[in-house]
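Return a 3D structure for these sequence lines:
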Amino acid sequence: MFITFEGIDGSGKSTQAHLLRDTLVAQGFDVILTREPGGSPGAEEIRSLVLEGDPDRWSAETEILLFTAARRDHLERTILPALAKGKVVICDRFADSTRMYQGLSRGDLRGIVDQLHNIMIGREPDLTILIDMDPAIGLSRAKSRQTSEERFEDFGQALQEQMRRGFLSLAREYADRFHVIDGGRSQSEVASDIATLVQEQLV
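Below is the predicted model of the structure:
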C-alpha cells in the first residue's frame, strides 16, 4: 500500500508520518518511510536545490521540472521496489504538493504539472492523508524549526492560506483516495484517527 501525507507547512504531517510508521511496524507490517522531494540519493541532491536559497531562486516552470525529476528517481529507486516486495510505503508529500505549490500558487500551471505527472510518473497513492491546519499556526510552527529549508515558508502566510484552500479543493477532486484529518487537535488524537483509518484500509 502506498500512503502519502499532505498539508501546508507546519501542519504536523512529518511527525504523523513517523508515528504511523512506528504503529504499523509494531503491528508487524513491513514499512518504509520516505519523503519528497528526496527519498533516493539523486532526489536528495535535488531537494537541496529547490528548498534552499532565495524565494525567487527558480521560476515555477523550472521547479516543476526539478520536482518531477526528483520524483521519477524516487519512484524508480525507492517506491516501486518497496511496493514490489509487499511493503507499506509511507511518503511525506508526493505529486499533490507539486500540484499545489507549483501548479497553483506560482501561476496557472496545474495542467503542465498533470501532463508531466502522467508522462513521467503515472502513479497515484492508494491513500492520501491531508492534515488540515490553520495557516497562521502552521507557519509559526514551520518557522520555529530553524532549518535551512525555508524557501517556501519565506513566501509568507498568504501562500499558506492559498495552499490550504487548494489542498481542500484537491481532496474533493480526488475524494476516492483523500481523507482530511483535523490537525488542530493534540498529536495523540490526530495519530489515533490516522492509525484507525489506515488499519481499516489495510484490512
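
use CA for all of it now, contacts and neighbours both
OK.

Residue 107 is in contact with residue 60, isn't it?
Yes - assessed by Cα atoms under 8 Å, residue 107 is found in contact with residue 60 at 7.3 Å.

Neighbour count: the two, which is higher?
residue 60 (19 against 12; other Cα atoms under 10 Å).

what about the more buried one, distance to residue 96?
Counting by Cα to Cα, to the nearest Å, the gap from residue 60 to residue 96 is 15 Å.

How about residue 9?
In terms of Cα to Cα, residue 9 sits 14 Å off from residue 96.

From the chain's centroid, how far away is stretch 40-49?
Per Cα atoms, centre = their mean, to the nearest Å, the displacement of stretch 40-49 from the mean C-alpha position of its chain is 15 Å.

can you check stretch 29-39 too?
Distance, stretch centre to chain centre, for stretch 29-39: 11 Å (Cα atoms, centre = their mean).

Please list the residues outside that stretch that contact it.
Residues outside stretch 29-39 that contact it (Cα atoms under 8 Å, 6 or more residues apart in numbering): 17-18, 21, 24-25, 43-47, 67, 70-71, 74, 78, 82, 86-94.

Before we compare anything, build this one as well:
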Amino acid sequence: MSEALLKHPRLISLEGGEGAGKTSAIVAIRELLQARGHEVVLTREPGGTPLAERIRELLLSPHEEALAPETELLLMFASRAQHVREVIRPALQRGAYVVSDRFTDSSYAYQADGRGLDRALIEELERKVVGLKPSLTLLLDLDVREGRARTSGRDLWPDRIESEQDDFFERVREGFRKRAVAEPERFRVIDASQSPTAVGASVSSAVLQWLESSA
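Predicted coordinates for the structure are as follows:
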C-alpha cells in the first residue's frame, strides 16, 4: 500500500468516549446522505469484516493474560488494514459515502494518549497500513463521568476497555480534543451532553454545512 495519506472526500468518521451516542449520530448521517441520493456504507472499528470482527473479540474480551499496549495497537491496525482493504476502499471507489464509527483518530487517543505509546509509531502505521483519513470527523464530546453513567448497566459484563478507570478515559478525551484543535478544518466538535434528538440535529447540521462547503 502507498505511504501517501489521502484525505478522502467521502470518508466520514465519528469519534468520542464511552456513552457519547455515536450509534444514533451515525443513523442521522445516513438518513441525511440518503435523502440527497447517495449510497451510504455504515461500518465500525474495530471490526467491519468477519476477520476484523474476530480481532475485535480479541481486543475487547477480558483476558487472564494482560494485553500489552503494543499488542493492542497492532491488533487495532491489523483489524483496520482488513477493514480498509475489504470494505472502505471498495465502497469509496464505487462512489459511496463511508461513515465509520471510529477510525485512526481512536488509536491516537486510546493508544497514544491513553496508553502512552509513541505517537510516531501510530503515524507510521497510519501511513503504511491505512493510507486514508476522513475529510470530516465528528467528535462527540462528553464528560467522562456522564458517559460512564450512561453506559453503566448497558452490558452485564463490561468489555476490557470499558473496565478501565476514569483517569484513562480522561486522557483519551483530552487526546481527542487536542486532535480537534490541531485539525479544525476536519473536525467538528459536538456537545454530546445534549438530548439524543439535539445531538442528532447538531450532527446533521454539521454534515450539511460540510457538504455545502465541499460542493
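
TM-score for these two?
Superposed pair, TM-score by TM-score structural alignment, normalised by the length of structure 1: 0.94. Supporting alignment: 203 aligned residues with a Cα RMSD of 1.6 Å.

re earlier: helices - which of the contacts of stretch 29-39 of structure 1 land there?
With helices defined by DSSP state H, the entries of these inside them are 17-18, 21, 24-25, 43-47, 67, 70-71, 74, 82.

Restrict those to the buried ones and give me that as a ChimeraX selection.
Per 16 or more other Cα atoms under 10 Å, the buried members of these correspond to this ChimeraX selection:
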select :17,18,21,24,43,44,46,47,67,70,71,74,82
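
which stretches of structure 1 form strands?
Secondary structure of structure 1 (DSSP state E): strands at 2-6, 31-35, 88-92, 127-132, 178-182.

Quick check, residue 70 of structure 1 in contact with residue 49.
No - taking contacts as Cα under 8 Å, residue 70 of structure 1 lies outside contact range of residue 49: 10.7 Å.

Please name the nearest non-neighbouring residue to the aligned partner of residue 168 of structure 2 in structure 1.
For residue 168 of structure 2, the aligned position in structure 1 is residue 159, judged by TM-score structural alignment. Excluding the flanking residues, the one nearest residue 159 of structure 1 by Cα to Cα, 6 or more residues apart in numbering is residue 105, at 6.9 Å.

and that neighbour, what pairs with it in structure 2?
By TM-score structural alignment, residue 105 of structure 1 lines up with residue 114.

Could you double-check that that match sits in contact with residue 174?
No - using Cα under 8 Å, residue 114 of structure 2 makes no contact with residue 174, being 9.2 Å away.

Between those two, which is the more surrounded one?
Taking other Cα under 10 Å, residue 114 of structure 2 and residue 174 do not tie; residue 114 has more neighbours (21 against 15).

OK, contacts around the more buried one?
Contacts of residue 114 of structure 2 by Cα under 8 Å, 6+ apart are 168, 169, 171, 172, 175.

ok, residue 69 of structure 2 touching residue 111?
Yes - in this structure, residue 69 of structure 2 is within contact of residue 111 by Cα under 8 Å, at 7.0 Å.
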